[in-house]
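Peer 1: The amino acid sequence is not available; the structure is as follows:
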């Protein structure tokens, strides 16, 4: 590879095993991946963790991989990517319903910065149904999220919901 740098943006609230799957598989395509927590949500969502806590969780989960960087960003994604010399944006597509929104975003980003490429990745079939919103809701209602998040994320979710792990 030619020192290919990519950005994987999202809310990651919480980081799920589906996100982890996309992150680790991205390293088969790029040399370095910046997992970037958006400070401004593109869709209305009720959050669980503050931005810095999400960044910290990402750092903890991927502490074993030096090619992964976790940070936050505000403003336009293409401006952030350009500032980090990342010409690739990684996006996961769980279902056809994700495609229309992601396709529009990809075209807009290409319009704003023609040199950027968007890499759409399908999740592993066992993670297709996962979304942060769904995991958050299951956790909030007392359900077991063990299979959907890493142990460090589960422990932090239990604390956030007032349950000791």
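Peer 2: Perfect, I can see it now. Here the structure is a predicted model, which is why all the values come from computation and not from measurement.

Peer 1: can we go C-alpha only for contacts and neighbour counts from here?
Peer 2: Fine.

Peer 1: Give the buried residues for the top helix by length along the chain.
Peer 2: Counting by DSSP state H, the longest helix found in the chain is helix 96-112. Residues of helix 96-112 classed as buried: 102, 106, 109 (neighbour count, 16 or more other Cα atoms under 10 Å).

Peer 1: quick check, nearest of those to residue 156?
Peer 2: Nearest to residue 156 among those: residue 102, at 29.4 Å, using Cα to Cα.

Peer 1: another structure for you, compare them:
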């Protein structure tokens, strides 16, 4: 798999699937989650309600339509909220591994990932980047292209240093 760093808006990525850093309720929220729901329109929330009536557990992944996004699908993952005591790194890495499994299930070969849990959930950015890159590199998948989308210049530089692209 080719892993690249991208600076910008995850909702603008022209890939098969974008990964959403969702909350357990799967009903929209702040940060990446809110941006994806706003840009994708009501179809994303409607599909979340239909497919995930009880939400998703931390570390799990599932997909919905992408609505008005340029992508075909949204793969929702629920990252650990470090600010609320969820400090098991395996929960974070399982987000990436489970997202790749879902991508394989739906036939997505290009996927855009945010830095799961590195925003309001309080995971240290450097470790969040390392967890993402290690898991993407170490998980067997049919995904050929994965990009890690960083919103700010500092985060982008840190991702770029680690992935070498």
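Peer 2: Structure received. Remember, it's a predicted structure, so these values are computed and weren't measured experimentally.

Peer 1: Give me the TM-score for this pair.
Peer 2: After superposition, the two chains reach a TM-score (TM-score structural alignment, normalised by the length of the first structure) of 0.39; 98 aligned residues with a Cα RMSD of 4.8 Å.

Peer 1: picking up where we left off before, reformat the buried residues of helix 96-112 of the first structure as a markdown table; add distance to residue 133 of the first structure.
Peer 2: Putting the buried residues of helix 96-112 of the first structure into a markdown table (distance: Cα to Cα, whole Å) gives the following:
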| residue | distance to residue 133 of the first structure |
| --- | --- |
| 102 | 17 |
| 106 | 22 |
| 109 | 25 |
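
Peer 1: now for whatever helix or strand residue 90 of the first structure lives in, which elements pack on it?
Peer 2: Element membership for residue 90 of the first structure (DSSP states H and E) is strand 88-92. Here strand 88-92 of the first structure touches strand 5-10, strand 117-121, going by 3 or more Cα pairs under 8 Å, 6 or more residues apart in numbering; DSSP states H and E.

Peer 1: who touches the shortest one?
Peer 2: For strand 117-121 of the first structure, contacts defined as Cα atoms under 8 Å, 6 or more residues apart in numbering pick out 22, 87, 88, 89, 90, 91, 92, 93, 106, 110.

Peer 1: Next, count neighbours for the fifth one.
Peer 2: The tally of other residues near residue 90 of the first structure (other Cα atoms under 10 Å) stands at 22.

Peer 1: Would you agree it is in contact with residue 9?
Peer 2: Yes - between residue 90 of the first structure and residue 9 a contact is recorded at 7.4 Å, counting by Cα atoms under 8 Å.

Peer 1: Name the SS class of residue 71 of the first structure, please.
Peer 2: Put simply, residue 71 of the first structure is strand when judged by DSSP: H, G, I helix; E, B strand; the rest coil.

Peer 1: can you tell me how far it sits from residue 81 of the first structure?
Peer 2: As for residue 71 of the first structure, its distance to residue 81 of the first structure is 12 Å (criterion: Cα to Cα, to the nearest Å).

Peer 1: Which one of those two is surrounded by more residues?
Peer 2: residue 81 (23 against 17).

Peer 1: List the buried residues in the strand or helix carrying that one.
Peer 2: Secondary structure from DSSP H and E places residue 81 of the first structure in helix 77-83. The neighbour-count check on helix 77-83 of the first structure (16+ other Cα under 10 Å) flags 77, 78, 79, 80, 81 as buried.

Peer 1: For the second structure, just list every one of the helices.
Peer 2: 31-40, 42-51, 89-106, 125-138, 153-163.

Peer 1: For residue 22 of the second structure, find the nearest of those helices.
Peer 2: Closest approach to residue 22 of the second structure among the helices of the second structure (Cα to Cα): helix 31-40, 5.3 Å.

Peer 1: Which elements pack onto the closest one?
Peer 2: strand 17-22.

Peer 1: let's see 10 Å
Peer 2: In terms of contacts (3 or more Cα pairs under 10 Å, 6 or more residues apart in numbering; DSSP states H and E), helix 31-40 of the second structure is packed against strand 17-22, helix 42-51, strand 73-78.

Peer 1: how about these, which one is nearest residue 146 of the second structure?
Peer 2: Once those are compared by Cα to Cα, strand 17-22 is nearest, at 9.8 Å.

Peer 1: quick revisit: what helices or strands is the longest helix of the first structure leaning on?
Peer 2: Helix 96-112 of the first structure packs on helix 77-83, strand 88-92, strand 117-121, going by 3+ Cα pairs under 10 Å, 6+ apart.
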